[in-house]
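J.: Curious how this folds, go ahead:
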Amino acid sequence: MLNVLISIAALAALPAAVSAQEGRNMDITRKADMKTVDGPEEYFTGKATITGQFQREAPSRVTGAIVHFEPGARTAWHTHPAGQTLIVTEGVGWTQVEGGPKLEFHAGDILWCPSEHKHWHGATPHEGMTHVAIQEAIDGKNVTWMEKVTDEQYNAPLGKE
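T.: All right, here's what the predicted structure looks like:
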């Protein structure tokens, strides 16, 4: 099932035209052609990399990327105007919506954060984590970055769902 989800997510990240049957085109970005960049220091604590970042042309509003977090790495607090789906492909991570409990998730899990909910996510201190992040852009914007997650917030005890 996870391979199917990864394949579906990979189809969303496609840009070199490959002819398909009946004259339709499918865009494919080959793994070897994807660029990997470091997560900007102002938006991430620790080592995070972003691969295959994409934004679809209108009428689609879909954007996304594959994000890998080394142990201890995490995002800053942020929101998404139309929410965000995370498909976890490797490792173990933590996430928290402001005012809610810190929760743990694992490879194979799918997370949904509703629109405009301030949240963060990242790896645990002892294990890295990779996820496919998918969100929509509204008026050209898919994220609003905020302050960094403090060590006290990151290291707080896990809550209950």
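J.: can we go C-alpha only for contacts and neighbour counts from here?
T.: OK.
J.: how about the nearest residue to the spatially most central residue of the chain, chain neighbours excluded?
T.: The centroid of the chain falls nearest to residue 133 when counting by Cα atoms, centre = their mean (2.5 Å). Nearest non-adjacent residue to residue 133, counting by Cα to Cα, 6 or more residues apart in numbering: residue 86, 4.7 Å away.
J.: contacting residues around the one you found?
T.: When contacts are counted by Cα atoms under 8 Å, 6 or more residues apart in numbering, residue 86 is found next to 110-112, 131-134.
J.: Just the closest of those residues to residue 51, please.
T.: residue 132 (9.5 Å; Cα to Cα).
J.: can I assume the closest one sits in a strand?
T.: Yes - counting by DSSP: H, G, I helix; E, B strand; the rest coil, residue 132 is part of a strand.
J.: thinking residue 17 is in contact with residue 30, fair?
T.: No - if you go by Cα atoms under 8 Å, residue 17 and residue 30 don't touch, sitting 11.0 Å apart.
J.: quick one: the helices in this structure?
T.: Listed in chain order, the helices of the chain (DSSP state H) span 2-11, 151-154.
J.: Out of the ones you listed, flag the one nearest residue 142.
T.: When the helices of the chain are compared (using Cα to Cα), the closest one is helix 2-11, at 17.4 Å.
J.: Next, the second sequence, to be compared with the first:
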Amino acid sequence: MTVSNGRIGFIITLGLLSLCLQVGKAQPTTTGTKPVTGSAIFPKGEKGSAQTFTGTVWVQSLVENDSIYQLVSGSVTFEPGARSFWHSHPSGQVLLVTDGIGYHQLEGKPRQVVRKGDVVKCPPNTPHWHGASADSPMTHIHIIPKTEKGIVRWLRAVTDAEYTGAR
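T.: This is a model prediction of the structure:
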């Protein structure tokens, strides 16, 4: 059986993420120079841009894009009420919710509640958004495959009515 380097990288990434999720409550440790404490799996990262997020969001890159694996992955932590702008990915996106309670919505579909342990598939070229609920932070790991097709196309901010699920 022949497996491409991209597929091997994707399988390795999923395996490592699965292992991390099974560890449970982590003991204080250090990843590089950034401390990880409490139940956090990865460092919080850098504050997200107001050009792509509403509210306070922290973004930590986990797998940088390269020509061998052709995928990117990162951990995103949304404080309560924070959310991404509408956006899409040429090859889709997989979200692994690692903590908290939040929302996810595909364009034209109702807003969905997501919780720790949920896995969300965002289809290719489909506008969507995700973020924390009003009362809880939410952290997810994102995986974007086939980056040779592109990574993300940012659109507009999510309105308060869209965020609350009002029709």
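J.: returning to that earlier point: closest one to residue 64 of the first structure among the helices of the first structure?
T.: Nearest to residue 64 of the first structure among these is helix 2-11 (9.1 Å), distances taken as Cα to Cα.
J.: Buried ones in the closest one, by neighbour count?
T.: 5-6, 9-10 (16 or more other Cα atoms under 10 Å).
J.: Identify the farthest-apart pair in those.
T.: Maximum distance among the buried residues of helix 2-11 of the first structure (Cα to Cα): 8.4 Å, for 5 and 10.
J.: residues in the first structure aligned with the strand ranked longest in the second structure?
T.: Secondary structure of the second structure per DSSP state E: the longest strand is strand 93-106. With TM-score structural alignment applied, strand 93-106 of the second structure matches the range 84-97 in the first structure.
J.: Then stretch 130-142 of the second structure?
T.: Using TM-score structural alignment, stretch 130-142 of the second structure pairs with 121-133 in the first structure.
J.: first to last residue in that stretch, what's the distance?
T.: Length of stretch 121-133 of the first structure, first residue to last, Cα to Cα, to the nearest Å: 11 Å.
J.: Show residues contacting it.
T.: By Cα under 8 Å, 6+ apart, the residues outside stretch 121-133 of the first structure that reach it are 9, 64-75, 84-96, 107.
J.: how far does it sit from the chain's center?
T.: Relative to its parent chain, stretch 121-133 of the first structure has a centroid offset of 10 Å by Cα atoms, centre = their mean, to the nearest Å.
J.: Report the buried residues of that stretch.
T.: 121-125, 128-133.
J.: Could you tell me how many residues sit around residue 140 of the first structure?
T.: Close neighbours of residue 140 of the first structure, defined as other Cα atoms under 10 Å, add up to 9.
J.: how close does it get to residue 39 of the first structure?
T.: In terms of Cα to Cα, residue 140 of the first structure sits 20 Å off from residue 39 of the first structure.
J.: what do you get for residue 123 of the first structure?
T.: For residue 123 of the first structure, the distance to residue 39 of the first structure - Cα to Cα - is 14 Å.
J.: on that earlier part again, ok now the match of strand 93-106 of the second structure, how far from the chain's centre?
T.: 8 Å.
J.: closest to residue 57 of the first structure among the buried residues of stretch 121-133 of the first structure?
T.: residue 133 (17.5 Å).
J.: distance of that closest one from residue 48 of the first structure?
T.: In terms of Cα to Cα, residue 133 of the first structure sits 13 Å off from residue 48 of the first structure.
J.: which residues do the two both contact?
T.: residue 67.
J.: Please name the residues that touch residue 52 of the second structure.
T.: Residue 52 of the second structure neighbours (Cα under 8 Å, 6+ apart): 84-85, 154, 157.
J.: May I ask which of those has the most neighbours?
T.: Going by other Cα under 10 Å, residue 84 tops the contacts of residue 52 of the second structure with 26 neighbours.
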